[in-house]
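[1] Sequence below, structure please.
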Amino acid sequence: MFTTILKEVGGFFDRRALTTVFFPSLVFWTGAALTVGLVEHKVDRAVRSWSHQPGLVQVGIVVGWTAFVVFWSLLWQAAGDAQDRFFQGYWPQDGPLSFLTRRGSRRHSRVRQRLIERDRELERKEIAAAAERAAFPDPQALSAPTVVRPPEDIDNELDALEACLGSRTSPDPLPGWGTRCRDLAEQLAPYSGSTQDPSWKSRLSRFAAAADQLGHALDEAELALREKRSTLHQQLFLSYPQPPVQPLPTRLGNVIRAAEQHPRIRYGLDPVVIWSRLQPVLPADYTDGVRRAKAGLDLLCTLAAYITLFGVPLAAWAAVRVDDPDRPALLWVALVSASLCAVGVSVTAHRTKLWLLALALLGVSSVPLVVTLVNPSTHLLDIPTVGLRLGLAALFCTEILTLSLIAYRGAVQAGIAFAEKVRTAFDLHRSRVLDQMRLRIPDDLAQERRTWTALCAFLYRGAPPDAGTLTYADPLPATATFTANIQVPADQPSQAG
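    Next up is the predicted model:
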């Protein structure tokens, strides 16, 4: 019975809406009904009542419940744009809640600025490492020393070089040692291969080993700095729009805004204007990939919203309505779930104030439960079960909000995957828009930027392009005609005419 109804619902919704809206709505509404029934001890009564109902009544109940979930799903699907704007941080700029918008934007601006400053610092170190590598002695380009140093100074310099290499614990460059090693090479060059003095042979051997180790250290430092900068550039590229664009107050919004900024910076086109023209001409397999990425993002955003929307009221209500809140089984379940949430926060979260606040709330809310388990006769606040119920409510609500934040963090990762699909669509397939509009493909990047700028201005505002900016591709041959391809069987004469 339910399979037949689900098949009809599946025909009503497309696959994306079925996955991202209908099934989450069905699960959460059914879970909410079961939770209320369990707390009110009405599940057994409902099961007995269900078993005594005629088949027609059972079908009507299932159809009615499914119709309710479908109607809710339609409402939620219609509010999909509002959900996207909320999670992307398009919040009020004026009014009592505008401080949240300003505070979130400032926080992300500071994070982006710290990343940019860190990149500049790494750039300076990379330049210094390259200079050290350039100053490293080349045996074919050594010249005679201008000042001959005494053997004691050479020994001291070798000792310092070996000590520096021995105490090195990080792949950072060794400032100044490229030049100092070159000076040592010039001092030792006259004795290379011609001296029989054991002391000079020892110095040459020590220098060869130290120079080889220093060369590897400089190579390692350059590679480590390049990898750090590459990781930093990737973080900036994926997570934040480039200045002077102001960041949005949410991570997901900045990820999407960075993707929207990509084609504008690279090619001079407006993605909002061109995307509706590009999407119909994308290859079918690529369009499916974009839809799957967007469906994953929508599903996680819906879960983050539903967990809070359904979970917080149910958790607070259940903590107030549950009988005997001091039952050890209930307390242990609550504490174990709190521990799992704390582990999940510690593993998946950044060290931000919000996640630290979640950990603190989990710890504080667990105190009444632990006290009750240790000494069941204790009544917090001298009011039987009031402190325990408050602790359960706070603990359950904190767990729900923590799960919602974890789902939102997953949505950010899904948003990165979707944003990369959008970037790649513009990088690989933007010329399809020009082909479909019969415009000539530009010869170089500068001409392409002028073409896209003029085309976007023309499409968006109707601004006439400059002469020669938008030119049509070669027209079809004048002899080409379009005729209907009507096939007539050879054994059947045509009835035309």
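[2] From now on I want contacts and neighbour counts done on CA atoms only, so please keep to that.
    Will do.
[3] Give me the contact list for stretch 306-325.
    28, 32, 35-36, 39-40, 331, 385, 388-390, 392-394, 396-397, 400-401, 403-404 (C-alpha atoms under 8 Å, 6 or more residues apart in numbering).
[4] One more: stretch 96-110?
    Against stretch 96-110 from outside (C-alpha under 8 Å, 6+ apart): 89, 91-93, 246-251.
[5] now do stretch 355-370
    With C-alpha under 8 Å, 6+ apart, stretch 355-370 has contacts from 331, 335, 338, 342, 345, 349, 380, 387-388, 391-392, 394-395, 398-399, 402.
[6] out of those residues, which one sits closest to residue 204?
    The closest of the contacts of stretch 355-370 to residue 204 turns out to be residue 349 (C-alpha to C-alpha; 53.5 Å).
[7] still on that earlier bit, mark which of the contacts of stretch 355-370 are buried, thanks.
    331, 335, 338, 342, 345, 387-388, 391-392, 394-395, 398-399, 402 (16 or more other C-alpha atoms under 10 Å).
[8] of those, closest to residue 12?
    Among the buried ones among the contacts of stretch 355-370, and counting by C-alpha to C-alpha, the member closest to residue 12 is residue 402, at 34.2 Å.
[9] Show me which pair in the buried ones among the contacts of stretch 355-370 is furthest apart.
    It's 345 and 387 that sit farthest apart of the buried ones among the contacts of stretch 355-370, by C-alpha to C-alpha, at 25.8 Å.
[10] Following element in sequence after the helix ranked longest in the chain, please.
    Counting residues, the longest helix found in the chain (DSSP state H) is helix 386-429. Remark: after helix 386-429, the chain's next helix or strand is helix 431-436, criterion DSSP states H and E.
[11] Whichever helix or strand residue 214 is part of packs against which elements?
    Element membership for residue 214, per DSSP H and E: helix 198-239. Helix 198-239 sits against helix 98-135, helix 151-166, helix 177-188, helix 251-267, with contacts defined as 3 or more C-alpha pairs under 8 Å, 6 or more residues apart in numbering; DSSP states H and E.
[12] Now show me the structure for the sequence below, then we'll compare the two:
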Amino acid sequence: MLGTVVKEAGGLLDRRFFLNGLLPVLAFLGCCLLTVAAARGGVAGAVNAWQRQDVTIKIIHMLAFLVVALLAAAWLASAATTLVRLYEGYWPGLIGRPLRALGLRWHRNRLAALDPVDDRDYARLHTSYPSDPSEVMPTRLGNILKNAELHPEDRYGLDAVVVWPRLYPLLPEEQRTALIAARTELEFFLTVSALAAAYSATSGIFLILAGADPGLFLLCHATGGVVALLAYRAALPSARLYGQQVKVTFDVHRALLLTAIGQQDTAGIDEHLLWQALARHWYRGIPLAATYRAAAASPSPDDLLLDDQSMPSRRSLPPTAVLLAAILITSALGAVLLQ
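    The predicted structure follows:
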């Protein structure tokens, strides 16, 4: 994905690690400790027991907590790209495929209902859905990022996944900073959402096994699930901002790469064919002249028949509504089990 190569240095790296790793992990571990304390005698009792501990034991516990938090934050920060892909809708497996089909059906129906002539619908098409219906993703986040990923191919015939790692090091510092800031904000909300979902699941299982009060179970399980959904919704504007920055990068700065490889003189050359030839040259490793002839002989994408572009229009629930219903059902079942 495009965000894989968005790396920052120095203070920006420290800030990103703190915001997207350490701070959410500390909040997650703190909530877990409070949940355990509340289920086993109450928070006040846990505080009194802590105060009675020897200073050495306190220091050992605090160091162990900090080490666990740092290791978890480092792992979480390294898995940021995987986390984004998960929220985009790349879901394999027996459970993932039905959920993916549900999301695809919903968003393809939504896309088919949008009218490009209407200004409001066009704004959604411009930022929230890919131009190619066969590229629709099962989540809103996935469609926003796919829209940005396909933008350079639509406008310039440019394969963004192949070109991005070569273009990014040439960008002005201001543009790289803007990209990093937008990506960091997006990853922060997704990290909060993932940890809140993990807290909802783990706290719910623990409280059921511990035979805790039903009210405590509802508070922890339902609150974690709602926070996860709200954090995901908060990530969508950040995803649009990041997508716009990606589009701006290709619109304004793509010529930097042509200059760097000695292709700045493009007079009389079809830009679409040039970028297609370069992408094939970099990806396949065959001579540029041959790839240029192959690109010129290739059919236009508009002439290709997309097998999965059409899909039966069936009524379906929004994926967010399904998740919210799942939270409510599991909360009710857990409360009943603890009665």
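[13] sorry, back to before: looking at the contacts of stretch 355-370 of the first structure, spot the one nearest residue 182 of the first structure.
    Out of the contacts of stretch 355-370 of the first structure, the member with the shortest distance to residue 182 of the first structure (by C-alpha to C-alpha) is residue 349, at 48.0 Å.
[14] Which residue in the second structure aligns with that closest one?
    Using TM-score structural alignment, residue 349 of the first structure lacks an equivalent in the second structure.
[15] Report the angle between the longest helix of the first structure and helix 251-267.
    10 degrees (axes from the mean of the first three to the mean of the last three C-alpha atoms, to 10 degrees).
[16] Need the counterpart of residue 449 of the first structure in the second structure.
    Checking with TM-score structural alignment, residue 449 of the first structure has residue 272 as its match.
[17] roughly how far apart are that match and residue 213 of the second structure?
    64 Å (C-alpha to C-alpha, to the nearest Å).
[18] picking that back up, quick one: contacts for the match of residue 449 of the first structure?
    Residue 272 of the second structure sits in contact with 156-158, where contact means C-alpha under 8 Å, 6+ apart.
[19] give me that answer again for 6 Å
    Residues counted as contacts of residue 272 of the second structure (C-alpha atoms under 6 Å, 6 or more residues apart in numbering) are 156-157.
[20] which of the contacts of stretch 355-370 of the first structure lies closest to residue 158 of the first structure?
    residue 349 (47.6 Å).
[21] against the second structure, where does stretch 204-216 of the first structure fall?
    Counting by TM-score structural alignment, stretch 204-216 of the first structure pairs with no residue of the second structure.
[22] Give the buried residues for that stretch.
    Buried-residue list, stretch 204-216 of the first structure, by 16+ other C-alpha under 10 Å: 204, 207, 210-211, 214-215.
[23] Adding distance to residue 165 of the first structure as columns, could you present the residues you listed in JSON lines?
    Listed next are those as JSON lines, based on distance: C-alpha to C-alpha, whole Å:
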{"residue": "204", "distance to residue 165 of the first structure": "17"}
{"residue": "207", "distance to residue 165 of the first structure": "12"}
{"residue": "210", "distance to residue 165 of the first structure": "8"}
{"residue": "211", "distance to residue 165 of the first structure": "10"}
{"residue": "214", "distance to residue 165 of the first structure": "7"}
{"residue": "215", "distance to residue 165 of the first structure": "11"}
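[24] quick one: which of those is nearest residue 283 of the first structure?
    Looking across those and measuring by C-alpha to C-alpha, the closest to residue 283 of the first structure is residue 215, at 50.2 Å.
[25] Which residues are in contact with that closest one?
    Residue 215 of the first structure neighbours (C-alpha under 6 Å, 6+ apart): none.
[26] Return the residue of the first structure aligned against residue 129 of the second structure.
    Aligned partner of residue 129 of the second structure by TM-score structural alignment: residue 240.
[27] So what's the residue count around that match?
    27 (other C-alpha atoms under 10 Å).
[28] which of the contacts of stretch 355-370 of the first structure lies closest to residue 154 of the first structure?
    residue 349 (53.0 Å).
[29] List the buried residues of the helix or strand harbouring residue 94 of the second structure.
    If you go by DSSP H and E, residue 94 of the second structure is part of helix 93-113. Neighbour-count burial for helix 93-113 of the second structure, with 16+ other C-alpha under 10 Å as criterion, is recorded at 99-100, 102-109, 111.
[30] do stretch 287-301 of the second structure as well
    For stretch 287-301 of the second structure, by 16+ other C-alpha under 10 Å, it's 288, 291-292, 295-296.
[31] Max pairwise distance over these: which two?
    288 and 296 (12.2 Å).
[32] thinking again about what came up before, buried subset of the contacts of stretch 306-325 of the first structure?
    28, 35-36, 331, 385, 388-390, 392-394, 396-397, 400-401, 403-404.
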